[in-house]
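A.B. asks: sequence and predicted structure, then a few things I'm wondering about:
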Amino acid sequence: MTGDRPAPGTSSTGGTAAVPGTLAELTTFHLGGPLPDLTVAHTAEDLEDFGRAHPLDPSAHGDPAVLFIGGGSNILAGDSGFAGPACLVATRGIQESAHGTRTLVTAQAGEVWDEFVAWTLDHGLSGLEALSGIPGTVGAAPVQNIGAYGCEVAELIESVRVFDRVAGQAQRLPAERLQFSYRNSLLKRAAAEFGEPRYIVLEVCFALERGRESAPVRYGQLAAELEVAIGQTADTAAVRTAVLHLRASKGMVLDPADHDTWSAGSFFTNPIVARDFVLPDGAPSYPVHDPLTGVVDPQVQKTSAAWLIDHAGFAKGYGLPRADGGPPAASLSTKHTLALTNRGAARTADLLELARRIQAGVHERFGIVLVPEPNLVGCSLDSEG
């Protein structure tokens, strides 16, 4: 088990730190109002206790009664905050064990994702290197089925241990039961069904290869950065360095001094449309693979949300004009058209207004509805305010 890093809620000297009072303190957008009822879970047992104290009624639908926060990198929270019970997932710990030709690595949900990826490479394991630099926690990775540079986390997950708030007990879900698809999973679908998480992720088990040779490089931009052909492998450390460089060039590596990173990364998912949908001239088309089997779905295709945003007239740095003539409070990143950013003094309402403008513009121009990727807490794109 690891135990050399202080968890959120503790200081580096072992003392107790102040519990954050607002969502703005806990989200990478630096936005969101008060959190008057926040619990910090330092162990998996703490998480289970919170789940038992706040069971989920299967018949209840509507506004979420509880909120779970990990790294805060996938949350756009309302200016009014969240009045109900909230839980900050601050669990830590990593274990590894041999399993045939692979190594099983189990990480607690509160582990910082990029620190975990670095840990696996430092311990001579390969598979996660293309997912370097993604903000957030290990527990959020399977919910969203995070992915980048041709790799999805679903390909490496062996199982996820969760606490089911409906059943009131913990259980282990193997990968085949998690129903992974592009930026989606059983965990995310269940949360959408009930309006809040049914399953609290306690830990995630990954099946990784031992060695310092990467998985085959699948993404053209990464292959060019590494100077290898698509399908070739490279040194895992070199892949991590290249990915971090590419992400930083797009403002996708967190930096408190860079407002281009005051975001949730990609705000809209890449649209998946019918195979016979006629894409605009020049728009890229990608196959959609089943993340577990690799089989291509012949009925659909995926295109680029960034391309659609750019070609609908929303350039890098685009923001809505302010009445006083000052610079926009919220804008597209100056490095990448897929990130909506807080320029330092924005309110959540400013981000929502910008998102609605872009969503409407893309739909009017191309007939495609962009779907937001972050979880919207106490706010909505469907209504003003």
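C.D. replies: Thanks, I have it.
A.B. asks: only C-alpha atoms from now on, for both contacts and neighbour counts.
C.D. replies: Will do.
A.B. asks: could you check how far E111 is from E152?
C.D. replies: Going from E111 to E152 by CA to CA, to the nearest Å gives 18 Å.
A.B. asks: let me redo that: G70
C.D. replies: Distance, G70 to E152, using CA to CA: 20 Å.
A.B. asks: tally of neighbours for F180?
C.D. replies: 24 (other CA atoms under 10 Å).
A.B. asks: what segments of this protein are helices?
C.D. replies: Shown for the chain, the helices assigned by DSSP state H span residues 44-53, 113-122, 140-144, 186-194, 220-226, 236-249, 305-311, 348-366.
A.B. asks: any chance of those in JSON lines, plus mean neighbour count?
C.D. replies: Formatted as JSON lines, the helices of the chain follow (neighbours: other CA atoms under 10 Å):
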{"stretch": "helix 44-53", "mean neighbour count": "19"}
{"stretch": "helix 113-122", "mean neighbour count": "18"}
{"stretch": "helix 140-144", "mean neighbour count": "25"}
{"stretch": "helix 186-194", "mean neighbour count": "17"}
{"stretch": "helix 220-226", "mean neighbour count": "17"}
{"stretch": "helix 236-249", "mean neighbour count": "19"}
{"stretch": "helix 305-311", "mean neighbour count": "21"}
{"stretch": "helix 348-366", "mean neighbour count": "19"}
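A.B. asks: take a look at this one as well, against the first:
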Amino acid sequence: MVMRLSDVTTLRIGGPVDTFIEGSLEDILPKIEGDLLVLGGGSNILAADEGFSGTVVRDSSREVAELGGSQFRVDAGVVWDDFVAYSVDRDLSGLESLSGIPGSVGAAPVQNIGAYGADVAATVVAVRAWDRDINEAVRLSRADLKMAYRDSILKRSARSQKWGPTGRWVILSVDFELVHSAYGFVRYAELAKKLDVPVGGQAKISDIRDAVLGLRRSKGMVLDQTDHDTWSAGSFFTNPVVTRAPDGAPAFQTDGGIKVSAAWLIEQAGFPKGFSMGGQVALSSRHSLAITNRGGGTAHEVLEMARRIRSRVKELYSIELQPEPIFVGCQL
């Protein structure tokens, strides 16, 4: 049976792969030459309709090890939300606002995943990674990773044609440091409102997790095989950081400038929730940042819509939206 990337990605788009291997990364990686794509949950990927001519590897490692205190070493193949649930069940705060994000632990520092006022960089101590340049395992500290908004040195290396979609370093495990507490801080206005606490206030981490999952479900951002609004790669564009926000745009100050809502820019540019260009791809009916597959959609259609949105936003606001997913065999 031919493996297709549409079978292993949440967008359910992508053509055949030459080779598919599932197992321990440390056993597999030393033997692989050529183009490589390491898959976790396949949740942040747009793959070409023509497929991928290299090797696709899915990590089977699933161990969570206690290092002492509140530090944990987690294999890259562990499902991200399973580890979040593990931490919340043990009254360990730090990850609760990141509940419901699809994918694996290994992908978390690559993307520096974040939501509802939190990002994973705050809890990552270091990673153990396979360096494809020297063909051996290395340790990279949080400082080495250079994590920024939805970015890291790991993700930046994947933009090089030399390394392909997975990049130079392949995460083997991640060391986290959490906080022994049943309470966590609420830093996002929408979440604070749902929990009925002030922004910057505290709530039980179990309540924060439940609230985040509820908010994500309401936006079609929790995977559901029967709901086409969830057939996406998550948010397709990052929120741009600018020196001056457009009039009326939801925005807030960050260290690097003013972060503007990409969803607002998209909707103001004439692309409301549910927008379609007539094919099998449309914006989610609940979340204008998600480009969704309505069944039988293609990468060509996704790219066509993304280019149209990007072009119109740039024309109106002189802001060029940056894509969040990893592109496999295609470009925006």
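C.D. replies: Perfect, I can see it now. If you're wondering where the values come from, they're calculated on a predicted model, not measured in any experiment.
A.B. asks: can you give me the TM-score here?
C.D. replies: Between these two chains, after superposing, the TM-score reads 0.96 (TM-score structural alignment, normalised by the length of the second structure); 329 aligned residues with a CA RMSD of 1.4 Å.
A.B. asks: just to revisit the earlier point, of all the helices of the first structure, which lies closest to S80 of the first structure?
C.D. replies: helix 348-366 (9.4 Å; CA to CA).
A.B. asks: so how far does that closest one sit from its counterpart in the second structure?
C.D. replies: By mean CA distance after the TM-score superposition for the first structure, the fitted helix 348-366 of the first structure averages 1.1 Å away from its aligned residues in the second structure.
A.B. asks: tell me, that helix lands on which residues of the second structure?
C.D. replies: Under TM-score structural alignment, helix 348-366 of the first structure corresponds to residues 299-317 of the second structure.
A.B. asks: how about stretch 85-94 of the first structure?
C.D. replies: By TM-score structural alignment, stretch 85-94 of the first structure lines up with residues 55-64 in the second structure.
A.B. asks: now the end-to-end length of that stretch.
C.D. replies: First-to-last residue span, stretch 55-64 of the second structure, CA to CA: 27 Å.
A.B. asks: got the buried residues for that stretch?
C.D. replies: By 16 or more other CA atoms under 10 Å, the buried positions in stretch 55-64 of the second structure come out as T55, V56, V57, R58, D59, S60, S61, V64.
A.B. asks: and which of these is nearest S318 of the second structure?
C.D. replies: Checking those against S318 of the second structure with CA to CA, the nearest one is V56 at 38.0 Å.
A.B. asks: hmm, who's touching the match of stretch 85-94 of the first structure?
C.D. replies: Residues from elsewhere that reach stretch 55-64 of the second structure, judged by CA atoms under 8 Å, 6 or more residues apart in numbering: 17-25, 32, 34-40, 72-78.
A.B. asks: stretch 20-27 of the first structure too?
C.D. replies: By CA under 8 Å, 6+ apart, stretch 20-27 of the first structure touches 30-36, 38, 69, 71-77, 81.
A.B. asks: check what contacts the match of helix 348-366 of the first structure and list those residues.
C.D. replies: Against stretch 299-317 of the second structure from outside (CA under 8 Å, 6+ apart): 13-14, 46-49, 246, 265-266, 269, 271, 277, 279-281, 291, 319-321, 331-332.
A.B. asks: go again using 6 Å as the cut-off
C.D. replies: A48, D49, A269, E320, L321 (CA atoms under 6 Å, 6 or more residues apart in numbering).
A.B. asks: hang on, the earlier thing: for the helices of the first structure, give me CSV that also has distance to A274 of the first structure.
C.D. replies: Shown next, in CSV, are those (distance: least, CA to CA, whole Å):
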stretch, distance to A274 of the first structure
helix 44-53, 39
helix 113-122, 33
helix 140-144, 22
helix 186-194, 21
helix 220-226, 24
helix 236-249, 30
helix 305-311, 15
helix 348-366, 14
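A.B. asks: which one of these lies nearest to I200 of the first structure?
C.D. replies: helix 44-53 (7.4 Å).
A.B. asks: identify the residue nearest the geometric centre of the first structure.
C.D. replies: Per CA atoms, centre = their mean, the C-alpha nearest to the average position across the first structure is that of N74, at 5.2 Å.
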